[in-house]
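Peer 1: Dropping a prediction and its sequence here:
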Amino acid sequence: MTKVSGTGVYDFKRHRVAEYPVEFTDKPEAKPGAGQSLPSSITLSEIQRDKLTRIAEANWIKSGDSKPKNPFDPQLVKEIYETELTVKPEGKSQRKTVPLQRVMVLEVSQYLENYLWPNFEAETASYEHVMSMILMVNEKFRENVAAWSCFHDQKDVFRGFLERVLRLKEGRDLTIAEKTNYLVFMINAFQSLEDEIVRETVLTLASLRSWHSLSYGRFQMELCLNPDLIKKWKRMIKKESDDAHKQGVHLDPLSSVEVNFLRNLIEEFLEVLDHKVFYQMHSVNEDDELDAASTFKQVNDASVLYCERFMEFLIDLLSQLPTRR
């Protein structure tokens, strides 16, 4: 916030949106230029002239009863994600961000409702397809419009989508911007517990099963502090064992996504906090040799933003009755 000189009145700036870690200037009516952020609005003429609008008209925008000219192309989804929705590192600071206007154009063209969701298959959808859906859901929340309504017609498929989201990081190293977008999606999901199709999946991530991932000492301490949970824990273990026996599989709770979800997120946060928030910078002397005395630390803004969103995620878990228990 910025204090208006002599008046004692404060001008509150809107908090930056996590998906698009842009900087806001204190100068009023600042016009975007080199190195400045794009405005968070877009005109109709800009939308009509945009190349994404032409792509949308050919592939997913419906006019009257006529269908788009081209069939679904998974490669187009990958291309749009890589060229329009991916944060490209700009040195170690990663200052180049996902342009907000590109996401806005895709949202206006109903990219999620008309292209990504109707053609989503949990078994075959690409990583870029899932991440694009995550970004478009986040954008709906940013614009404060109904985010989950388009999913209600296929609840089973939506459950498959959420399961793909939970397993999205397996075998893949996400960029810090993608990790932040992922966190924002989980924040939005846990803030949507009133929606049945969201609630039945995300609540399992903060259930008693997550205690399987506790160390033995911490687990024993928690049961001693909460004796009423001992019977509930035993019932849960028996049910898990019976289900595994019926399916003819070996019971291994630690292999479950639900058990490891929170633990993995916490470990990821600690890794970013310890090794990504600050990085070393060196100045070079006249002989082009590193001068140890001139080494200093530089803040990685993208990593700081990730840490902020992780704290917001934890606060949400601890402030809602279904998850804080």
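Peer 2: Perfect, thanks for sending it. The structure presented is a predicted model; accordingly, all values stated were derived computationally and were not measured.

Peer 1: use CA for all of it now, contacts and neighbours both
Peer 2: Will do.

Peer 1: which helices and strands sit right next to the helix or strand where Asp274 lies?
Peer 2: Using DSSP states H and E, Asp274 sits within helix 257-275. Packing partners of helix 257-275 (3 or more CA pairs under 8 Å, 6 or more residues apart in numbering; DSSP states H and E): helix 301-319.

Peer 1: what packs against the helix it packs on?
Peer 2: Looks like helix 301-319 contacts helix 176-190, helix 257-275, helix 321-324 (3+ CA pairs under 8 Å, 6+ apart).

Peer 1: can you give me how far that helix is from the chain middle?
Peer 2: Helix 301-319 sits 11 Å away from the centroid of its parent chain (CA atoms, centre = their mean, to the nearest Å).

Peer 1: and that helix, which residues are buried?
Peer 2: Asp301, Ala302, Ser303, Val304, Leu305, Tyr306, Cys307, Arg309, Phe310, Phe313, Asp316, Leu317 (16 or more other CA atoms under 10 Å).

Peer 1: try this one side by side with the last:
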Amino acid sequence: YPVKVAKFAHVSSLSMHFAANERPEDDEDISTILHWIGIKGVGTKRSAVASVYESQANVKDHEVKDDALAFIVQWFGVPSKMNPPGQQPPPPSSTRQTSAAKRKGAQRSGNSGKGRGSSGKSKGGQQSSVQKQGRATAALTTKDLEKDPFAKFAEKWAKGTPKKVDAAFIEDVATKLKEVEYDTKKMSILEYSGYLEKYLWPLFDSDKATDSHVFSVILMMNEKFRTCTFQPWDSLTTSTDDSQKIDAFFQRVFKLSDLEVREKAMWIQFLDNAFLSLEVDAVCQSCLRLVGLPCWMALSDSYREFALREAQTRVQKRFNSMKKKYSDAEPGSRKYIEIHFVPDLIDNFFDWMEGLTELTKAGIT
């Protein structure tokens, strides 16, 4: 999808997330939410709809346009007849859903564990399919933010980013997330409250950060990807120096160990998200090093010699030159990680599968 279509997909996701239970009550709320989805300089209901109409001019998929518009118009409670001057788009349909919207609804419904019917009803105060779908998927509301104890953590950065990091506070948050088995609703509350942008990342120091600090950044980034946040890596690239900071962060990520099965899965999910984001320069520079020529040094000598014989001469020369530079790689060093990270990851996977097979044979499932 082009960038504009991706933005509308996020509009649909957010509006389905909030529409049924909580609508913005004033222009300030609307402006804040629009800022979340990347539409800036808009502060009223009418200008919000006008901005959506104006932005979608170059989007070719009319079905995507109409549904995104329908969701946002219904979300803000704006009558369909309030069209911007000079434009007469079709009125939003309250009963039609695209397959993408249905899939999104099914996914969120599964997460909340409260599936409801999605059939639409007629006008006159009755609920539409979007409203019903919204209830099934609205895992986070204003009431949740007021009552949930995880929302109180935001008091730590409510007045701005503190000058010093509180490692005990991060450990406490991480422990409570573990106690609730990393409930996505709890992580959503932390992510929406700015835990990453206002606390974790500004205070991150790769030399001093605890493993809980590193893993908390992973959790918040995974949450951004899960909720289809537009340009999630922008949260980590707020200045020109962040490319070095991101690289140092990835080095800590690669060294994380002693993770439980659930945590290891989240760690793998983060790596997956990273390798799917190679268009981001800072991410690309950190991740591609793991799959370069150095990892060939982890191959057996016989297979490596066979592979090099089949390769072009320039590849052999580059490998021989690289081998001299990496011959002094010590465990835990950057060079060692570039050689062994991916091979060790594969070995660990097969070890885990072998252990699972043994448990199955023993009748333990």
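Peer 2: Alright, I've got the coordinates. None of the values given here were measured: they were computed from a predicted structure.

Peer 1: circling back to that earlier point, want to throw the helices and strands packed on helix 301-319 of the first structure into TSV with distance to Leu229 of the first structure and mean neighbour count?
Peer 2: Below are these laid out as TSV (distance: least, CA to CA, whole Å; neighbours: other CA atoms under 10 Å):
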stretch	distance to Leu229 of the first structure	mean neighbour count
helix 176-190	24	22
helix 257-275	17	15
helix 321-324	15	14
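
Peer 1: Pipe these into CSV and attach distance to Arg218 of the first structure per row.
Peer 2: Below are those laid out as CSV (distance: least, CA to CA, whole Å):
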stretch, distance to Arg218 of the first structure
helix 176-190, 26
helix 257-275, 14
helix 321-324, 18
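
Peer 1: among those helices, which is nearest Leu100 of the first structure?
Peer 2: helix 176-190 (12.9 Å; CA to CA).

Peer 1: Onto which residues of the second structure does the closest one map?
Peer 2: Helix 176-190 of the first structure corresponds to residues 261-275 in the second structure, going by TM-score structural alignment.

Peer 1: For the first structure, which segments count as helices?
Peer 2: 44-49, 51-59, 74-84, 100-108, 111, 127-142, 155-166, 176-190, 196-202, 216-225, 228-247, 257-275, 301-319, 321-324 (DSSP state H).

Peer 1: out of those helices, nearest to Thr295 of the first structure?
Peer 2: Of these, nearest to Thr295 of the first structure by CA to CA is helix 257-275, at 16.4 Å.

Peer 1: equivalent range in the second structure for that closest one?
Peer 2: So helix 257-275 of the first structure sits over residues 337-355 in the second structure, by TM-score structural alignment.

Peer 1: tell me how far the matching stretch is from the chain's mean position?
Peer 2: 25 Å.

Peer 1: and what of stretch 154-173 of the first structure?
Peer 2: 13 Å.

Peer 1: and that stretch, which residues are buried?
Peer 2: Buried-residue list, stretch 154-173 of the first structure, by 16+ other CA under 10 Å: Val157, Phe158, Arg159, Gly160, Phe161, Leu162, Glu163, Arg164, Val165, Leu166, Leu168.

Peer 1: again, but for stretch 104-111 of the second structure
Peer 2: Lys104, Gly105, Ala106, Arg108, Ser109, Asn111.

Peer 1: I'd like those residues as TSV, with distance to Ala151 of the second structure appended.
Peer 2: Listed next are these as TSV, based on distance: CA to CA, whole Å:
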residue	distance to Ala151 of the second structure
Lys104	25
Gly105	25
Ala106	26
Arg108	21
Ser109	22
Asn111	20
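
Peer 1: Now flag whichever of those is closest to Met16 of the second structure.
Peer 2: Gly105 (7.8 Å).

Peer 1: if I pick the closest one, what's in contact with it?
Peer 2: Met16, Gln133, Gly134, Ala136, Thr137 (CA atoms under 8 Å, 6 or more residues apart in numbering).

Peer 1: Can you give me the neighbour number for the third one?
Peer 2: Burial of Gly134 of the second structure is recorded as 26 neighbouring residues (other CA atoms under 10 Å).

Peer 1: Please give the element, helix or strand, for it.
Peer 2: Counting by DSSP H and E, Gly134 of the second structure is part of helix 129-137.

Peer 1: Not counting its neighbours along the chain, what's nearest Ala244 of the first structure?
Peer 2: Leu251 (5.7 Å; CA to CA, 6 or more residues apart in numbering).

Peer 1: got a list of what that neighbour touches?
Peer 2: Contacts of Leu251 of the first structure by CA under 8 Å, 6+ apart are Glu240, Ser241, Ala244.

Peer 1: Tabulate these in JSON lines, adding columns for distance to Leu265 of the first structure and neighbour count.
Peer 2: JSON lines is the format used below for the contacts of Leu251 of the first structure (distance: CA to CA, whole Å; neighbours: other CA atoms under 10 Å):
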{"residue": "Glu240", "distance to Leu265 of the first structure": "24", "neighbour count": "15"}
{"residue": "Ser241", "distance to Leu265 of the first structure": "27", "neighbour count": "17"}
{"residue": "Ala244", "distance to Leu265 of the first structure": "27", "neighbour count": "14"}
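
Peer 1: what's the closest of those to Met136 of the first structure?
Peer 2: Distances from Met136 of the first structure to the contacts of Leu251 of the first structure, taken by CA to CA, are shortest for Glu240, at 35.9 Å.
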